[in-house]
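> below are the sequence and a predicted model for it; my questions follow.
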Amino acid sequence: MRVIVLGATSAIAEATARLYAAEGADLLLVGRHAGKLSSIASDLKIRGASRAETAVHDLASVQGVDATLGDFIRQLGGVDHILIAYGILGDQADAERDQSVANDILQINFNSAAAWCLAAAAELERQGRGSLVVIGSVAGDRGRRANFVYGAAKAGLAALIEGIAHRFATKGPRAVIVKPGPTITPMTEGFDRKGLLWATAPQVAAVVRAAADRGGPVVYAPWFWRYIMLIIRNLPSAIFNRMDI
């Protein structure tokens, strides 16, 4: 198993990479911070990875995405699974006041992620096999005042991956968007992270790893968010607009 992880320093990505390492996979970890990538790679080798290589790259840049992904694949010697797991939450209030903040949220969470998804889809279609797994969010299921800029980016990403999955339907590869609910990671520091609805990165990682092999094209993590979001999506606006969520 050869796996490319784009955004490998995120908590969910690292936890997922540990699951692949336990299977003896070859991994290529991509992100901006060389030191952290190296530390994660060393840990993955201890955990059983056959190889754990690194590549430093600013994934928010969309220049030369196709060529760069090709370089990553050659560095690893081929690819079976591609995991896209980077993003920023951003601040909704700042995004409403400052267009540049909103642009950053949209650029990182949708524009650049979409470019990598399309490049990955083209490669997997050429080889006729493999999995593209992308971390989305339940925030994309319905616009809410608390985070609608971030939610809009994740909604667009979900539509893109569903479309790629439809494109793949008779061609061999698979594409899956995994939508976690609130998860205890560095991204959510400062939130009140108590309660049964909060998941841990390893819990979400288990869903991500399984989604690469089966199910989809839309998977919720944990599973019960599928039903929570079904209710939220179908609430009448008269009720929804009175809710502080």
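Happy to help now that I have it. Residues are numbered from 1 along each chain as shown.
> going forward, measure contacts between C-alpha atoms and count neighbours the same way
Noted.
> buried sites along stretch 222-229?
222, 225-226, 229 (16 or more other Cα atoms under 10 Å).
> structure B:
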Amino acid sequence: MARILIVGATSAIAAATARLYAARGDRLYLLGRSEDKLRALATDLGESVAGHAAGDFTEANANPDRIRAGFEALGGVDIALVAHGALGDQLESEADYAEAYRQFDSNMLSAVSILIPVANALEAQGSGTIAVMSSVAAERGRPRNYTYAAAKAGLNTYLEGIRSRLWSSGVRVCILKLGPVDTPMTVDHEKDASFSSKEDVAKSIVRVVDVGKAVAYVPARWRPIMAVV
């Protein structure tokens, strides 16, 4: 039985992943933005949930206490899954610094405020895995989403540094580079064959985290695609 802390648990992909973990008997602590959605998810997952708490992760000063509560409720953490972020409006970010900042805050800066206490706690524990949902968009600056992509690229580089720092402590870091997924976050996007279902993505996440991959394209078909585009 693994002890799993999920940040951003009410996102479609994270919730699907949480259901897989619960089904195999793991113990979960859920963090998310919506109390109502968290309560509904916790009820759905039943006795596998050790606790949950809602809050705005862009309120960075509150994140260390949120993470600490999760570690205490679980008695330590084996997997910390971070599924926090938002697409934002690219055109608005080109005209308005405030929107550009919001995208960097939601996709990188607030994630850093979560990762600092997670990394330090796992380092002190001497074991564990940090798995973070990023995006294949981070590998290229494209006109349609380069603000979001730049924020995710910064997050990936930060995670590479954490991995190097914590390797000797027995802590592993998995960067999950997700392709497009059919979720509420992409509801306004025209869907094509490049989109995956949240259920398939969740299965891939569980698998690659279990085997300890440092970087995983999810689904795996995105590795050769990104090598040539």
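That came through fine. All values reported here derive from a predicted model rather than from experimental measurement.
> so which of the buried residues of stretch 222-229 of the first structure are in helices?
In this view, those that belong to helices under DSSP state H are 225-226, 229.
> tell me where the first structure has strands.
2-6, 26-31, 51-56, 81-84, 131-135, 174-180, 183-184, 199-200, 218-221 (DSSP state E).
> and the first one, what other elements does it pack with?
Read it as strand 2-6 of the first structure. If you count contacts as 3 or more Cα pairs under 8 Å, 6 or more residues apart in numbering; DSSP states H and E, strand 2-6 of the first structure packs onto strand 26-31, helix 65-76, strand 81-84.
> before we move on, back to that, of the strands of the first structure, flag the one that's most buried.
Mean neighbour count, computed with mean count of other Cα atoms under 10 Å, is highest for strand 174-180 among the strands of the first structure, reaching a mean of 29.
> in the second structure, which residues correspond to that strand?
Aligned by TM-score structural alignment, strand 174-180 of the first structure falls on residues 172-178 of the second structure.
> cool, stretch 98-105 of the first structure as well?
By TM-score structural alignment, stretch 98-105 of the first structure lines up with residues 96-103 in the second structure.
> next one: the matching stretch to chain centre, how far?
21 Å (Cα atoms, centre = their mean, to the nearest Å).
> any idea how far apart the tips of stretch 217-229 of the second structure sit?
End-to-end distance of stretch 217-229 of the second structure (Cα to Cα, to the nearest Å): 15 Å.
> from P224 of the second structure, how far off is the residue nearest the centre of the second structure?
In the second structure, the C-alpha nearest the mean C-alpha coordinate belongs to A83, at 2.3 Å (Cα atoms, centre = their mean). Counting by Cα to Cα, the separation of A83 of the second structure from P224 of the second structure is 24 Å.
> now swap in V112 of the second structure and tell me
29 Å.
> picking that back up, export the helices and strands packed on strand 2-6 of the first structure to TSV and tack on distance to A41 of the first structure?
Shown next, in TSV, are those (distance: least, Cα to Cα, whole Å):
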stretch	distance to A41 of the first structure
strand 26-31	7
helix 65-76	14
strand 81-84	16
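> do a quick rundown of the helices in the second structure.
12-23, 35-45, 63-74, 90-95, 97-104, 110-125, 146-166, 198-211, 222-228.
> and the longest one, how far from the chain's centre?
Taking Cα atoms, centre = their mean, one finds helix 146-166 of the second structure lying 12 Å from the centre of the chain it belongs to.
> with the first structure overlaid, how far apart is it on average?
Per the superposition on the first structure, helix 146-166 of the second structure and its aligned residues are separated by 1.0 Å on average (mean Cα distance after the TM-score superposition for the first structure).
> what residues does that helix touch?
With Cα atoms under 8 Å, 6 or more residues apart in numbering as the test, helix 146-166 of the second structure has contacts from 87-88, 90, 93, 100, 103-104, 107-108, 111-112, 119, 123, 134-135, 137-142, 171-173, 175.
> let me know the outermost residue of the second structure.
Residue farthest from the centre of the second structure, counting by Cα atoms, centre = their mean, is A95 at 28.0 Å.
> name the nearest residue to G179 of the second structure, sequence neighbours excluded.
Nearest residue to G179 of the second structure, sequence neighbours excluded (Cα to Cα, 6 or more residues apart in numbering): V136, at 5.6 Å.
> what's the counterpart of the one you found in the first structure?
Using TM-score structural alignment, the partner of V136 of the second structure in the first structure is V138.
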